[in-house]
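**Student:** Below are the sequence and a predicted model; questions follow.
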Amino acid sequence: MVRRKRLDDSDCPVARSVDAIGDWWSLLIVRDAFDGSRRFGEFQRSLGVAKNILTARLRALVDSGVLASVPASDGSAYREYVLTSKGEALFPVIVALRQWGEQSLFEPGEPHSELVDRRHERPLRALEVRAADGRRLDPGDTEVHKLPTGD
């Protein structure tokens, strides 16, 4: 079996992010957590993933601080998985993936799900990257600068 290269010591924030939550099962678990799933069985039914894979992904998401394993809210012996503040900060990532998929991966009129504003029952406005002064930025408007080490 080929071992996956670890990127948790990379100096690139994208590489570290992909290392922490970049596989599809982890992203789908986070999506389901935003949609209200909390228990192992709920994630398993929604995703149809093998129990050993789900166990490993949930453990990794807890270990990385994206999810917390807490006592079940109904007082039973079960555990539930809840998003931490670190996990909730992934909301724009999930919305961006959803919006990209809606725009790029469906034919016109093809059925799909849609994320809506709960208060107004309307689709969300497309996410945009903005400069500190509010200007809309495209890829050509940005560049990566390496930060000096904090010795």
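**Tutor:** That came through, no problem.

**Student:** Only C-alpha atoms from now on, for both contacts and neighbour counts.
**Tutor:** Fine.

**Student:** contacting residues around E114?
**Tutor:** P123 (CA atoms under 8 Å, 6 or more residues apart in numbering).

**Student:** Put this next to the first one:
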Amino acid sequence: MTKLIVVKNPMYRKRFTGMNCTIARALDEVGEWWSLLIVRECTQGTTRFDEFQRELGIARNVLTARLERLIEAGILERFPLQDRANTDGYRLTGKGEALYPVLVALKQWGDDWLAPNGKPPLELVDRKTGEPIERITVHGKDGSPLSFRDLRFEPGPGATSTTERVIENRNQRILGQADERSA
């Protein structure tokens, strides 16, 4: 008797396009690690396929697939390279450039929690002043820092009844805990 063995494809990735959550939908476009590393490389001046491959140590087929996906998502665009006939380069679109604060927040988190011996490999400084940049934080209109416990979720214009239940449950769990702590 032959036994059928089903092997799940480890490369299979669930799609979040139908989920009514903008975090999930953003992860659908840039949540795979190579994607954000390609975006990082673009912010460091990398434009050519061979440069991406060399800097990231990524397989050609994986790089090709990720570049195509980022172009399809409107995060990257192709442009003709001046110094190489019939060759395109890759650069960030406005949508891609808008990911920069995400990269900076990830860098700062990594510096705090993952830097070897607590020593980050590089610092980001303002080009004009030479001063280190401010940390990426969530803050109120008055400038005071806020944690997730300081925020109340409210339905947005795209909320569904499911979203409203999630909001109500979240606010009850998180804000109720905050109220219990302060009592």
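**Tutor:** That came through fine. Note that the structure is predicted; figures quoted are calculated from it, not measured.

**Student:** tell me the strands in structure 1, going along the chain?
**Tutor:** In order along the chain, structure 1 carries the following strands (DSSP state E): 67-71, 79-83, 116-117, 122-123.

**Student:** in structure 2, what residues pair with the second one?
**Tutor:** Strand 79-83 of structure 1 corresponds to residues 88-92 of structure 2 when matched by TM-score structural alignment.

**Student:** With distance to L47 of structure 1 and mean neighbour count as added columns, please give the strands of structure 1 in CSV.
**Tutor:** Listed next are these as CSV, based on distance: least, CA to CA, whole Å; neighbours: other CA atoms under 10 Å:
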stretch, distance to L47 of structure 1, mean neighbour count
strand 67-71, 17, 18
strand 79-83, 15, 20
strand 116-117, 22, 11
strand 122-123, 24, 11
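
**Student:** G156 of structure 2 pairs with which position in structure 1?
**Tutor:** Alignment note (TM-score structural alignment): G156 of structure 2 maps to L147 of structure 1.

**Student:** how near is that match to R16 of structure 1?
**Tutor:** 16 Å (CA to CA, to the nearest Å).

**Student:** Of those two, give the one with the bigger neighbour count.
**Tutor:** Neighbour tally, L147 of structure 1 and R16, criterion other CA atoms under 10 Å: the higher count belongs to R16, 16 against 7.

**Student:** list the contacts for the aligned partner of the more buried one in structure 2?
**Tutor:** Taking TM-score structural alignment, R16 of structure 1 has R25 as its aligned residue in structure 2. Residues near R25 of structure 2 by CA under 8 Å, 6+ apart: F16, T17, M19.
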